[in-house]
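Chemist: with the sequence up front, the predicted model follows.
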Amino acid sequence: LEIDRYEKLEGMITIFFSKAVDEPAFSFLYAKLCKQFQKKQVTVPGDDGKLITHYFRQILLTRCQKEFENDYRQEIEYEKRKAEVETLTDDKKRKDEAEKLEEDLVKAKRRKLGNIFFIGELFKLQMLTDTIMYDCIEYLLRDKSDEESIECLCRLLRTIGKELDGKALEKTVNKTNLEKHYRELDGIIKEQKTSARIRFMIQDLMELRQVS
């Protein structure tokens, strides 16, 4: 596949990313495709005429970070729209807008989780650093009553937990952070404010970590 322009390189990443996020069950396949193309690069003239080399891997990392930040911005926008809907005086319009808002939220959450799973698969293939993974973990632990996020975190840690533990041995700060996050999960079990299904899921994760 000839990639001779920046637009082609970026377009390829957009396709891989969109497919992986829309089809999270196959995110590992799209991550492997990214791995195959990670050394792709294009060199093009910049605005000043000097040649600039763009690397597939760096563009991919930037895209992951932007998507992650965009998920956070969408949540803020949702709260803003929710407040606006609540001020509507027309009952029918308020009901219609509330339903549309809920549909948008479901889509946004699905995309957010797909994004995180894809990032996890890329991390497993050593295409991303552990820094962005800790950002994902902290993001998912912000609201410990959000069972969807906690379930996502458990699934993510089942996928990348072993790799995170291995890398944590190299950095004291990472080991400290990782242990803190597992203690937070343990706290969710003890507080018993979530469903039994979620608590059992966390317990299974803890036991898997012990035997690994």
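Modeler: Nice, thanks for sending it over. Residues are numbered from 1 along each chain as shown.

Chemist: for the rest of this, base every contact and every neighbour count on C-alpha atoms.
Modeler: Will do.

Chemist: contacts for stretch 124-140, please.
Modeler: 31-32, 35, 57, 61, 65, 116, 119-120, 122-123, 149-150, 152-153, 159-160, 163-164, 167, 181 (Cα atoms under 8 Å, 6 or more residues apart in numbering).

Chemist: one more pass at 6 Å, please.
Modeler: If you take Cα atoms under 6 Å, 6 or more residues apart in numbering as the criterion, stretch 124-140 is touched by Ser149.

Chemist: buried ones in the longest helix along the chain?
Modeler: Ranked by number of residues, the top helix in the chain under DSSP state H is helix 91-124. For helix 91-124, burial by neighbour count (16 or more other Cα atoms under 10 Å) applies to 94, 97-98, 101, 108-109, 111-124.

Chemist: then stretch 152-170?
Modeler: In stretch 152-170, the ones that count as buried by 16+ other Cα under 10 Å are Cys152, Leu153, Cys154, Arg155, Leu156, Leu157, Thr159, Ile160, Gly161, Leu164, Asp165, Ala168.

Chemist: past the strand or helix carrying the first one, which element shows up next along the chain?
Modeler: Counting by DSSP states H and E, the element that carries Cys152 is helix 147-168. Per DSSP H and E, helix 147-168 leads on to helix 172-191 as the next helix or strand towards the C-terminus.

Chemist: how close does the residue minimising distance to the centre of the chain get to Phe200?
Modeler: For the chain, the residue nearest the mean C-alpha position is Ile116 (2.0 Å; Cα atoms, centre = their mean). Applying Cα to Cα, to the nearest Å, the value for Ile116 to Phe200 is 22 Å.

Chemist: put this next to the first one:
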Amino acid sequence: MSGNGFDRAPGAGRGRGGGAPLAPESGPRMGGGGGAGHHQEPLRPPKTAPPPARTPAASEQARVTSLSENNCSSSAMTKPKVIMAPTSISKLSVNAPEFYPSGYTPDFTDSSSEDGSGGYPTLTEYVQDFLNHLAEQPACFETEIAHFSETLNGSVTTDEALQELVELIYQQATSVPNFSYMGARLCNYLSHHLTINPQCGNFRQLLLLRCHKEFENRNEAAKGDEAARKRFHAFVLFLAELYLNLEIKGTKGQLTRAEILQTGLQELLHTLFSNPVDNNLTCAVKLLKLTGSVLEDAWKEKGTSHMNEIIQKIENVVLDANCSRDVKHMLLKLVELRSSNWGRVHITSTYREATPENDPNYFMNEPTFYTSEGVPFTAADPDYQEKYQELLDRQDLFHECEENGTDLSGTGDLYFDDDDDDDEMDPEIEEAYEKFCLESERKRKQ
């Protein structure tokens, strides 16, 4: 067909603006003897029906342009031939997955799931949503952590995914206020329940490596600007929570704390006190209030005096450092807290374990009795138990006789509880009482 022939490709002849298709200047010539003015009659629609379900792409491909009807200029025209449009059968399916061009990242939002577009959140979005949920509702940790861990076991299958998970939790724990404790609990749970163990290390090892990376920059961060120190202090407090909550199995299967974190906290305290500005000192006080008792117990077991050295640094800061009065008062309160054993009260033995041999106050709350000769005897006396039991028996007998109206004087008369007799007073006693009242009134008026 010549170059002026009708292009039957879908969408041919349409302008860039998407307007109506343009009609060809002249239709194809019919037969060999047709004149130049003869034109083609309008095309009929295809006999095959379009697919029952049309996607936008299929509808576009199925559109066939038609030619407008033109009046014939010659009556001697032969009977025109009808040219059928080619049948277009679409292979597209409404159930096909969504197509995204290369370099395009789909935006999965809640609305995409609601309108049925089939979008699913990525691993990063799923983890971040769960972390935000825990920050808003911490009580959900116990009920939802198991399902979260199972989902991660099915999704985190590569080294890159595991490293991304560690980074997400670390950023949440050091950037969201008051999330350091929840982040440490989450890290402890995942360190025991994530099954992936890649070549680069398991979850706990990658977490400690991430903390070590921040630990190496401690000196620069403590001397940096306000924003750098704020990030550094958040890391310090998160590391303290990890020391208290992260459990590691020992050689005998027992759960212990990570000793490397204990060493790291000691170095961080030294860094904070070596740069005695107000917010560094405040961070050190928070750290010691949180972990001071645990650190001192661990250091005492090793026979070291690291806590005494820290207290000495605090006293030197109070005397020499150019910090505010409130911070100095806070440091002094911390020293006082440590002198009271961090506010803990140690009891040598419980009540059930106390014996006369190991508790000098064993008999302190027992009553003291006196014999008929006026000699006192207590629970420490050998015959105390027997005499005390005899006294209790007499007391029970006395109450029993009172209830039954028995005469305890031995005269054989019954004892009656007569309210009228109780109200009457002996005449001599009554006279003496009246005299006493008059004398008291006279002295009061004087």
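Modeler: Good, I have the coordinates. On a predicted model such as this, the values are computed, not experimentally measured, just so you know.

Chemist: and the TM-score between these chains?
Modeler: The TM-score (TM-score structural alignment, normalised by the length of the first structure) is 0.74; 175 aligned residues with a Cα RMSD of 2.1 Å.

Chemist: picking that back up, just give the nearest non-adjacent residue to the residue nearest to the centre of the first structure, would you?
Modeler: Cys136 (6.8 Å; Cα to Cα, 6 or more residues apart in numbering).

Chemist: likewise for Ala234 of the second structure?
Modeler: Closest to Ala234 of the second structure by Cα to Cα, 6+ apart is Thr174, at 5.1 Å.

Chemist: that neighbour is in what secondary structure piece?
Modeler: helix 159-175.

Chemist: in the first structure, what residues pair with that helix?
Modeler: Using TM-score structural alignment, helix 159-175 of the second structure lines up with residues 6-22 of the first structure.

Chemist: need the residues that contact that stretch.
Modeler: By Cα under 6 Å, 6+ apart, stretch 6-22 of the first structure touches Ser27, Tyr30, Arg111, Gly114, Asn115.

Chemist: which of these sit farthest apart?
Modeler: Tyr30 and Arg111 (15.4 Å; Cα to Cα).

Chemist: and the strands in the second structure?
Modeler: Here the second structure has its strands, by DSSP state E, at 247-249, 255-257, 369-370, 376-377.

Chemist: minimum distance to Lys443 of the second structure: which of the ones you listed has it?
Modeler: Here strand 369-370 is closest among the strands of the second structure (Cα to Cα), at 40.8 Å.

Chemist: could you list every helix and strand that the closest one packs against?
Modeler: Where contact means 3 or more Cα pairs under 6 Å, 6 or more residues apart in numbering; DSSP states H and E, strand 369-370 of the second structure is packed against strand 376-377.

Chemist: what's the strand it packs on in contact with?
Modeler: The contact list for strand 376-377 of the second structure (Cα under 6 Å, 6+ apart) reads Phe369, Tyr370.

Chemist: what span of the first structure is it aligned with?
Modeler: Using TM-score structural alignment, strand 376-377 of the second structure finds no match anywhere in the first structure.

Chemist: counterpart of Lys107 of the first structure in the second structure?
Modeler: Counting by TM-score structural alignment, the partner of Lys107 of the first structure is Ala227.

Chemist: do you know how far that match is from Asn279 of the second structure?
Modeler: Ala227 of the second structure is 11 Å from Asn279 of the second structure, by Cα to Cα.

Chemist: check the mean deviation of the helix holding Cys152 of the first structure from the second structure.
Modeler: Average distance, helix 147-168 of the first structure versus aligned residues of the second structure after superposition (mean Cα distance after the TM-score superposition for the first structure): 0.7 Å.

Chemist: so that helix corresponds to what in the second structure?
Modeler: Aligned by TM-score structural alignment, helix 147-168 of the first structure falls on residues 278-299 of the second structure.

Chemist: quick one: the longest helix of the first structure to helix 6-22, angle?
Modeler: With axes from the mean of the first three to the mean of the last three Cα atoms, to 10 degrees defining the directions, helix 91-124 of the first structure sits at 110 degrees from helix 6-22.

Chemist: I am finished for the moment; much appreciated.
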